[in-house]
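1. can you look at this prediction? I've put the sequence above it.
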Amino acid sequence: MGIQEERCPNCARLEARIAELEAELRALKTLLGLDSSNSNQPPSKDPPWKPKSERQKSERSSGGQKGHPGKTLKFSDQPDEIQTLPLTGVCSCGTVWDEVEVTDHLARQVHDLPELRLYITEYQAEVKCCPNCGCRGQAAFPEHVPGQVQYGPRLHAFTTFLNVGHFIPLGRVTQITDALFGASISDGTVALNINLASERLEAFENDLKAGLKQQAVLHADETGTKVNGKLNWFHVACFARGTLYTLHEKRGYAAIEAAGVLTDFRGVVVHDAWNTYFRLPGEHALCNAHLLRELRKLDEHDQQPWAGELRRALQQIYHAQKSGTLTEEQKAAFYTRFDELVLAGLEANPVQEPVPKRRGKPKQLPGRNLALRCQQHRAAMLLFLERADVPFDNNQAERDIRMACVKRKVSGGFRSEAGGEAFCRIRSFISTLQKQGLSVWTGLVDVFRGVLPKLHFSC
């Protein structure tokens, strides 16, 4: 009989500890390798060097393309002021130029701002006394002139445009108006302007919500912000002609329900596979830009070939569809290849067994989680192949929610919940105007005049 070696208990504990530390090291290396090209990390957290782009290089040269109309400063036929420059002095032959008749003019123009100052209009209401009964009568002032002295709708619109449209903090808005117009307004005045605009835009928000519910496809996303020092959440529901921003103290379903759009929506919601969105009653489409980034990370960082192959296959089928050359045979072959590669991903990332004496389910490998998601939500990932109105990615919501991120970085959070809600309503109005090709400036001035522009939400 051979001698059976007894296993040292200390050795077993050391091996288990080494395995645990190796797993922790792999996780830390994975975190160090993440950037905006292979994860959901925003570009602002990337290293100084530019990460790789998913866009394929085209044969076109940089700059304006052939046929592009271009923009340049044009000579105006109706200048506001003409300054004639007289020719004086003496010609080389001795003739005095002042005595010679003008035969032509050469013109040059300078396009500049006029002198900036407040334009003050004084309204004088006539007062009369009846010669028969002595009754005193007075003409009525316009509705927009309620007090003895006030600012007008353009200045109200200007301060709101700076704060909500361009995220300039209240204090700097007052500095700008003082420097440009000599108007020493206070932070409180700017805040009152914002609150007034929000009140008058309530009807717009109701129409916007009704218009969103009528769409076939909507995009959704969310991001964090601070309200009175506490974490709150911006939510966006949008499409090509309208944007709805809402603010809530929670990120989950309660916030979506409070917004009053997606919980009643029966069309397709495009999102980034956050689990809460799957509770919505409509159909789902997943953002494949997120999927491509996750596949790149598994391929290049974790050395999993199935992820690279799936990423390339997904890019090829998308570009074939985008160019209009996709055939039914190619589509069927892609579906088969998709399923094969997902199974390969599950095989490359086996189930992690429970750790003795550790509570809860064992954490699965990122590759397995992604492969399981591809298997479970295959129809939602590939819905863009079946419906022409469903996009490949969620870029519409990504672009719209980015403005909330810019606001957070430029001027921080909000002092109150009411201030955040007012910002969201006005920002929804601004974004919708931009999408419909209307002037934001004219729209804001009309709001303070008490007139709302007519907006259309049918695509």
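-> Perfect, thanks for sending it. Numbers count the residues shown, from 1 in each chain.
2. when you work out contacts or count neighbours from here on, use the C-alpha atoms and nothing else.
-> Noted.
3. helices of the stretch 1-150 of the chain, start to end?
-> With DSSP state H, counting those that start in this stretch, the ranges of helices along the stretch 1-150 of the chain come out as 9-32.
4. mind listing the strands for it?
-> All strands of the stretch 1-150 of the chain, identified by DSSP state E, counting those that start in this stretch, fall at 127-129, 136-138.
5. can I get those in a markdown table with distance to residue 427 and mean neighbour count?
-> Listed next are the strands of the stretch 1-150 of the chain as a markdown table, based on distance: least, Cα to Cα, whole Å; neighbours: other Cα atoms under 10 Å:
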| stretch | distance to residue 427 | mean neighbour count |
| --- | --- | --- |
| strand 127-129 | 44 | 11 |
| strand 136-138 | 41 | 10 |
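6. mind putting the ones you listed into TSV with distance to residue 424?
-> Output for the strands of the stretch 1-150 of the chain, formatted as TSV (distance: least, Cα to Cα, whole Å):
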stretch	distance to residue 424
strand 127-129	45
strand 136-138	42
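7. which neighbouring elements make contact with the host helix or strand of residue 232?
-> Residue 232 belongs to strand 230-239 when assigned by DSSP states H and E. Judged by 3 or more Cα pairs under 8 Å, 6 or more residues apart in numbering; DSSP states H and E, the packing partners of strand 230-239 are helix 202-213, strand 217-227, strand 242-248, helix 395-411.
8. if you set the cut-off to 6 Å instead, what comes out?
-> Using 3 or more Cα pairs under 6 Å, 6 or more residues apart in numbering; DSSP states H and E, the elements in contact with strand 230-239 are strand 217-227, strand 242-248.
9. deepest-packed of these, please.
-> Among the helices and strands packed on strand 230-239, strand 242-248 has the highest mean neighbour count (mean count of other Cα atoms under 10 Å), at a mean of 25.
10. what sits up against that strand?
-> Residues lying outside strand 242-248 but in contact with it, judged by Cα atoms under 6 Å, 6 or more residues apart in numbering, are 232-237, 255, 424, 428, 432.
11. cutoff 7 Å now
-> 232-238, 255, 259, 420-421, 424-425, 428, 431-432, 435, 457 (Cα atoms under 7 Å, 6 or more residues apart in numbering).
12. any idea how far residue 75 is from the residue nearest to residue 171 when sequence neighbours are not counted?
-> In space, and not counting its chain neighbours, residue 171 is closest to residue 187: 6.1 Å by Cα to Cα, 6 or more residues apart in numbering. The gap separating residue 187 from residue 75 is 41 Å, by Cα to Cα, to the nearest Å.
13. of the two, who's got more company?
-> residue 187 (15 against 12; other Cα atoms under 10 Å).
14. now do the contacts for the more buried one.
-> Listed by Cα under 7 Å, 6+ apart, the contact set of residue 187 reads 170-171, 174.
15. structure B:
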Amino acid sequence: MDEPACPGCRDLLQRVAELEARVTELTRKLDDAVRAGKRQAAPFRKGPPKPDPKTPGRKSGDAHGKHGHRPPPPPEQIAECHEAHLPDACPHCRGHLVETGTADQFQTEIPRAPLIRKFRVHIGHCQACGKRTQGRHPLQTSDALGAAASQIGPDAQAAATLLHSRMGLSHGKVASIFHALFGIELTRGSSVQIGLRAATRLEPDYRLVLDEVRRSEQIAADETGWHVGGHPAWLHAWVGDRGTAYAIDSQRSAVILERVIGADGSGVLSHDEFSSYERFTEATHQQCVAHALRRARELLERATRGAVRFPRQVIALLTEAIHWRNGYVPGAWNDNQLDAHRVSFDDRLLALVSQPRAVPEYATLAKHLRNHFEQWFAFVFDPRIEPTNWKAEQAIRLAVVNRKVWGGNRTAVGARAQGVLMSVLETCGRQALSVVDHVSRALRWFGNRHLPRPLLFGG
């Protein structure tokens, strides 16, 4: 076909050819994505291998990480000692063997036989009022007798709680592990009741976690979809200075946010684009820069010719601010200089997003950046502030894994228990506390008022 003489027609044909090539490329990517989604490992695949992967194995030199060998245990931890005697004759030539010395080898093993305790509960009555009273041993978790006298111990209950609520195993798998590894018969219903009981005993700790989060100078917040009884719900996460709190609610509203954070919170609140966070007018807001960068990069991937300018400018401005913050030296700038530096970033962003945009997606992004232009660069004034809410997103991952395994909770009571257990167990990890020890002590402390209460935050 002859090339048209009209310049406008030539430009039009060139534009059509570019769009056809673009449609072909997008169609190919869509087909690849559809085929990948039908593969069995699709939800967990990370894409094709990297062209230049890191060399496997340890790094050379001094900084190559910790050695993998297990150190010998102290003598007081050794429970058994066995002799590995020489054979009667040399295994190679059947000659006479002469012993020249001994060497030690250590083995750490799991207990396969369950430890069964028997408590002789002494029962009496008061001569003054006549009321019945029974004894309570520090290892008991309940006063139940009769048909409910045979129970699971506190360490075993804590282990079941950890496997389900933190490791993400279903109640059926928890029961299977107890039977296969420990020789303890456990049903799905027993695993459920153990979790509910642990949540009840840990309720005081949950309130402490909420109070600790409210008092935090910085709070990172995020939320994800959940299910309660097959109905849609939301799981919220708040990461404070020392504690992490979770709560499950049927709505993605500001009501639960105000109940947990407090409407008069005046700290730093790092969050995504969820509009309900705007209710906290006393707080210093830091919008998640990673979300804005992700949107700009997605627009840049689809842009052609001159349309690449706006997303590139957004990416360059936000990236410049992050690089400045990461390279900031404490004490190098005074407050006035930091404030002026932040104002310069605000002004540059406002000038960038105030211009009219013909592309609807660009106009939407520009409007979002303009509406919150004072909430993007709080980390420039105070470099201690994180530019993203990555801490909350990391905390959400634990819930996402659990959701993939067993989908959510069946009842509102289970959802409440889920929030309590995840909050306390995650905070225990942040406080370098043993989850099993803390839950076990909480189970034994309930009803044993003469025992010291386990402390989650010390003091």
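-> Noted; the coordinates are in hand. It should be emphasised that the depicted structure is a prediction, and the values quoted were computed from it without experimental measurement.
16. ok, back up a step: nearest to residue 395 of the first structure, of the helices and strands packed on strand 230-239 of the first structure?
-> strand 217-227 (8.5 Å; Cα to Cα).
17. average offset of that closest one relative to the second structure?
-> By mean Cα distance after the TM-score superposition for the first structure, the fitted strand 217-227 of the first structure averages 0.9 Å away from its aligned residues in the second structure.
18. run the chain-centre distance for that strand.
-> Relative to the chain's own centre, strand 217-227 of the first structure is displaced by 9 Å; criterion: Cα atoms, centre = their mean, to the nearest Å.
19. which outside residues touch it?
-> Strand 217-227 of the first structure is contacted from outside by 231-239, 267-271, 390, 394, 396-398, 401, 408, 413-417, using Cα under 7 Å, 6+ apart.
20. now the buried members of those residues.
-> 232-239, 267-271, 390, 394, 396-398, 401, 408, 413-414, 417 (16 or more other Cα atoms under 10 Å).
21. measure the residue nearest the centre of the second structure to residue 409 of the second structure for me?
-> Residue closest to the mean C-alpha point of the second structure, counted by Cα atoms, centre = their mean, is residue 395 at 2.5 Å. Using Cα to Cα, residue 395 of the second structure is found at 19 Å from residue 409 of the second structure.
22. residue 221 of the first structure -> the second structure?
-> By TM-score structural alignment, residue 221 of the first structure lines up with residue 222 in the second structure.
23. please name the nearest non-neighbouring residue to the aligned residue in the second structure for residue 76 of the first structure.
-> Counting by TM-score structural alignment, residue 76 of the first structure lines up with residue 73 in the second structure. Of all residues not flanking residue 73 of the second structure in the chain, residue 106 sits nearest, at 7.7 Å (Cα to Cα, 6+ apart).
24. so how many other residues sit close to that neighbour?
-> Residue neighbour count, defined by other Cα under 10 Å, stands at 12 for residue 106 of the second structure.
25. wait, residue 217 of the second structure touches residue 268, no?
-> Yes: judged on Cα atoms under 7 Å, residue 217 of the second structure makes contact with residue 268 at a distance of 6.1 Å.
26. the stretch 251-400 of the second structure: helices as residue ranges?
-> 254-261, 289-302, 309-326, 335-353, 360-371, 378-381, 390-406.
27. distance from the longest one to the middle of the chain?
-> What that stands for is helix 335-353 of the second structure. Relative to its parent chain, helix 335-353 of the second structure has a centroid offset of 33 Å by Cα atoms, centre = their mean.
28. packing partners of it?
-> Judged by 3 or more Cα pairs under 7 Å, 6 or more residues apart in numbering; DSSP states H and E, the packing partners of helix 335-353 of the second structure are helix 360-371, helix 378-381.
29. need the winner for burial among those helices.
-> Mean neighbour count, computed with mean count of other Cα under 10 Å, is highest for helix 378-381 among these, reaching a mean of 22.
30. matching residues in the first structure for it?
-> Using TM-score structural alignment, helix 378-381 of the second structure pairs with 383-386 in the first structure.
31. rewinding a little: which one of the helices of the stretch 251-400 of the second structure lies nearest to residue 32 of the second structure?
-> It's helix 289-302; of those, that one is closest to residue 32 of the second structure (Cα to Cα) at 17.0 Å.
32. how far apart are that closest one and its match in the first structure?
-> Helix 289-302 of the second structure differs from its equivalent in the first structure by a mean of 1.5 Å after superposition (mean Cα distance after the TM-score superposition for the first structure).
33. take the helices and strands packed on helix 335-353 of the second structure and lay them out in CSV including distance to residue 134 of the second structure.
-> Putting these into CSV (distance: least, Cα to Cα, whole Å) gives the following:
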stretch, distance to residue 134 of the second structure
helix 360-371, 65
helix 378-381, 60
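34. nearest to residue 157 of the second structure, of these?
-> helix 378-381 (43.8 Å).
35. mean offset of that closest one relative to the first structure (after superposition)
-> Mean for helix 378-381 of the second structure is 0.4 Å (mean Cα distance after the TM-score superposition for the first structure).
36. other residues contacting that helix?
-> The contact list for helix 378-381 of the second structure, computed with Cα under 7 Å, 6+ apart, reads 286, 321, 325, 338-339, 342, 385-387.
37. which residue lines up with residue 101 of the second structure in the first structure?
-> Checking TM-score structural alignment: residue 101 of the second structure goes with residue 104.
38. burial count for that match?
-> The tally of other residues near residue 104 of the first structure (other Cα under 10 Å) stands at 6.
39. likewise residue 439 of the first structure?
-> Neighbourhood size, residue 439 of the first structure [other Cα under 10 Å]: 11.
40. so what does it match up with in the second structure?
-> Per TM-score structural alignment, residue 439 of the first structure is aligned with residue 434.
41. enumerate every residue touching that match.
-> Residue 434 of the second structure neighbours (Cα under 7 Å, 6+ apart): residue 428.
42. how far away is it from residue 125 of the second structure?
-> 39 Å.
43. contact partners for residue 424 of the first structure?
-> Here residue 424 of the first structure is in contact with 245-246 (Cα under 7 Å, 6+ apart).
44. that one maps to what in the second structure?
-> Here residue 424 of the first structure is matched to residue 419 in the second structure, going by TM-score structural alignment.
45. name the helix or strand for that match, please.
-> Applying DSSP H and E as the criterion places residue 419 of the second structure in helix 412-430.
46. report the mean deviation for that helix after fitting onto the first structure.
-> Mean deviation of helix 412-430 of the second structure relative to the first structure after superposition (mean Cα distance after the TM-score superposition for the first structure): 0.5 Å.
47. no more questions from me, cheers.
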